[in-house]
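Enquirer: What follows is a predicted protein model with its sequence.
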Amino acid sequence: MIDPAEHFAGQRSMLRHDRASAALGMVVERDEPGEAVVSMRVRDDMTNGFGITHGGMVFALADTAFAMACNDGDEVVVAAGADISFLAATRAGQVLTAHARRRATSGRTGIFDVTVTDERGQVVAEFRGRSLTTRRMPPD
């Protein structure tokens, strides 16, 4: 099992405690206010019965980039909802990259778009997340 503290060393506390993203082998490529890029190599155990990447794995990657882009302040931001559209299939061995960007915020809510591409830059999914800023402080 991957130790998230080692995998995400130097990252914000949110990711240091994110065992799911670490177990899936996600790598933070960029972490800026309102924007994040996270990549993941698709493993055999991430495919479905048709031999293509399980949609839940693509969603998890997009959701992690979304969470990073949202959580750039002093309060914990959580997902209020999200939708994903799958545009192309991928397979084991491919590297997927999720690029999340803040589109709009108003009060405690926000909208973020995430584009997931393969190693050739082909768009494989589009994700829209809706955020809610809580009144809680992040751990650590």
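Expert: Cool, got the structure.
Enquirer: CA atoms for contacts and neighbours, from now on please.
Expert: Noted.
Enquirer: Which of the three states applies to the spatially most central residue of the chain?
Expert: Taking C-alpha atoms, centre = their mean, the centroid of the chain lies closest to Thr64, which sits 2.2 Å from it. Put simply, Thr64 is helix when judged by DSSP: H, G, I helix; E, B strand; the rest coil.
Enquirer: also this one, for the comparison:
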Amino acid sequence: MTDLSLLKDHLHTIYSENPFATLLQMEIVELEAGKATLSMPIKNKHTNFYNSAHGGALAALADTAMGMACTTTGKMVVTLDMNLNYIRDIPCQEALTAVGLVIHNGSRTMVATTDIFNNTHQLVVSARATFFVTGTFF
């Protein structure tokens, strides 16, 4: 088994047991080196007063996708800063897909982006974040 295969197995295990990811119903769709694709439904628990996706739920999905993309490189990270652009309203019952990509893989910091798409493949959120490298896996 390659290091990436071991890392993928480890990420599937820890994220399937993570209470926050489980609460928001985030699921791993695909993992590659430097890339993570996640899905999340928009249910009542994800919505604001207008029955649209809450910005905090969307930020959590974006942060998780980018952080997971960083961890696919074998590094443990924490978020230093994050910027989000909310582009389109997301009504309840939509299904979202977040694609996180590492764009800078440094020894001390990493930078990643995430685009989140609705179930008709329209861009609804675009995000970028800087992460601090705290260590390595294995």
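Expert: It's in. Treat the numbers as computed from the prediction; the structure is a model and nothing was measured.
Enquirer: sorry, back to before: counterpart of the residue nearest to the centre of structure 1 in structure 2?
Expert: Using TM-score structural alignment as the criterion, Thr64 of structure 1 maps onto Thr64 of structure 2.
Enquirer: Asp31 of structure 1: helix or strand, and which one exactly?
Expert: strand 27-32 (DSSP states H and E).
Enquirer: Return the distance of that strand from the chain's centre.
Expert: For strand 27-32 of structure 1, the separation from the chain centroid amounts to 10 Å (computed by C-alpha atoms, centre = their mean, to the nearest Å).
Enquirer: Please apply the same query to stretch 97-108 of structure 1.
Expert: The answer for stretch 97-108 of structure 1 is 12 Å, by C-alpha atoms, centre = their mean.
Enquirer: which residues sit against that stretch?
Expert: 34-40, 61-62, 65-66, 69-70, 110-119, 131-134 (C-alpha atoms under 8 Å, 6 or more residues apart in numbering).
Enquirer: in it, what's buried?
Expert: Neighbour counts over stretch 97-108 of structure 1 (16 or more other C-alpha atoms under 10 Å) mark Thr97, Ala98, His99, Ala100, Arg101, Arg102 as buried.
Enquirer: What is the nearest of these to Val78 of structure 1?
Expert: Arg102 (13.8 Å; C-alpha to C-alpha).
Enquirer: Sticking with that closest one, tell me its helix or strand.
Expert: Counting by DSSP H and E, Arg102 of structure 1 is found in strand 95-106.
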